[in-house]
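> Got a sequence here, can you model it:
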Amino acid sequence: MDTSLLRLLLEPYISLNETCALISIKPQYLKEIFAGRKLYEYRKRLFNQKVDKVVMYATSPEAKIVGYFTPGQIFCGTPQSIWEKTHLQSGISQQDYISYCNNANKIIAMSI
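Reported below is the predicted structural model:
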């Protein structure tokens, strides 16, 4: 996607001097985020630079930007160590978490 078009789409969510990242999240997990049960977002890679805001894009069938958050504390470690640290506020089942990790050596947990 053209970066100028992306900036235009994100304009309502960020100011001129802020850096942002756009991430896609399944609607079922967005429900957990908005209900306050999912306080960590898991990723296999961290952003290339520090970001001020993370814009959340709901995947299909919603397929739209639904909000943003300012990333808080970030943990990086093995899937097991990250799960032990965050599972009580993960908003997902251990089975879904293991499936997402899919034999990854490290996982990032970003507080929402």
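
> contacts and neighbour counts: CA atoms only from here.
Noted.

> Any idea which residue is closest to the centre of the protein?
In the chain, the residue lying closest to the centroid (CA atoms, centre = their mean) is Glu41, at 4.2 Å.

> how near is that residue to Leu8?
25 Å (CA to CA, to the nearest Å).

> Spell out, range by range, the helices that occur in the protein.
For the chain, the helices defined by DSSP state H cover 3-10, 27-34, 79-86, 94-101.

> And the first one, what's buried?
Neighbour-count burial for helix 3-10, counted by 16 or more other CA atoms under 10 Å, picks out Leu10.

> next one: stretch 43-61
For stretch 43-61, by 16+ other CA under 10 Å, it's Arg43, Lys44, Asp52, Lys53, Val54, Val55, Met56, Tyr57, Ala58, Thr59.

> Between the two ends of it, how far is it?
First-to-last distance for stretch 43-61 - CA to CA - comes to 21 Å.

> before we go on, could you also do this sequence so I can check it against the first one:
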Amino acid sequence: MNDLDRAMLLSVHPRFATAILAGSKTVEVRRQRVAAPPGTTVLLYATAPTMALVGKARIAAVHVGSPRQVWTAHRVHTGISRREYDEYMSGATQASGVTLEDPVAFDEPVPLNALRAMGAFHPPQSYRYLNSDDLRQMARAGSAAGSALLGVLGDLVPA
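Coordinates of the predicted model:
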């Protein structure tokens, strides 16, 4: 599978999903190395209580470094306080700052129960990659869920 055949499914707290989709949070931080090239589509899964795919964005860049380096480079774009960042990164030796661009909110969020109805769907703790077969299966979930995904994924999900 090449990089053009996959997307990233990213679990985020609802307040961060809202901020990403509003454009006020442009960097998502993770405790591990993110190895996704610029241009990768990111599907945003808002965790409880929302529990739905709420939108998408695209990776502009990934900065991997120590937690201190990532904070220094991206703090004003993370949408979190230094205290929250330090608590999240406690014990981590590596961090990733994933710069997101072109956020698009789905007209209709795709709820977890609709995603599970089409197969064994499990939201990731942090993130996971989806290949074209995963994306095709999600888009063909039927009803509004399938329509929403087909409408935003376009070329990522070949017929």
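
> Would you format the helices of structure 1 as JSON lines with distance to Lys64 of structure 1 included?
Below are the helices of structure 1 laid out as JSON lines (distance: least, CA to CA, whole Å):
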{"stretch": "helix 3-10", "distance to Lys64 of structure 1": "10"}
{"stretch": "helix 27-34", "distance to Lys64 of structure 1": "10"}
{"stretch": "helix 79-86", "distance to Lys64 of structure 1": "27"}
{"stretch": "helix 94-101", "distance to Lys64 of structure 1": "22"}
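
> and Met110 of structure 1, which of the ones you listed is closest to it?
helix 79-86 (9.8 Å; CA to CA).

> what span of structure 2 lines up against that closest one?
Matched against structure 2 by TM-score structural alignment, helix 79-86 of structure 1 falls on residues 67-74.

> So which bits of that stretch are buried?
Of the residues in stretch 67-74 of structure 2, those buried (16+ other CA under 10 Å) are Pro67, Gln69, Val70, Trp71, His74.

> returning to what we had before: tell me the residue in structure 2 aligned with the residue nearest to the centre of structure 1.
Checking TM-score structural alignment: Glu41 of structure 1 goes with Glu28.

> Identify the residues contacting the residue nearest to the residue nearest to the centre of structure 1 when sequence neighbours are not counted.
Residue nearest to Glu41 of structure 1 in three dimensions, not counting chain neighbours: Met110, with 5.2 Å by CA to CA, 6 or more residues apart in numbering. Applying CA atoms under 8 Å, 6 or more residues apart in numbering, we find Met110 of structure 1 in contact with Tyr40, Glu41, Tyr42, Arg43, Pro71, Gly72, Gln73, Ile74, Phe75.

> What is the neighbour count of the nearest residue to the first one once chain neighbours are set aside?
This points to Tyr40 of structure 1. Counting by CA to CA, 6+ apart, the nearest residue to Tyr40 of structure 1 once its immediate chain neighbours are dropped is Ser111, at 4.5 Å. By the criterion of other CA atoms under 10 Å, Ser111 of structure 1 has 19 neighbours.

> which residue lines up with Ser111 of structure 1 in structure 2?
Ser111 of structure 1 maps onto Thr99 in structure 2, by TM-score structural alignment.

> any idea how far Lys25 of structure 2 is from its match?
In terms of CA to CA, Thr99 of structure 2 sits 9 Å off from Lys25 of structure 2.
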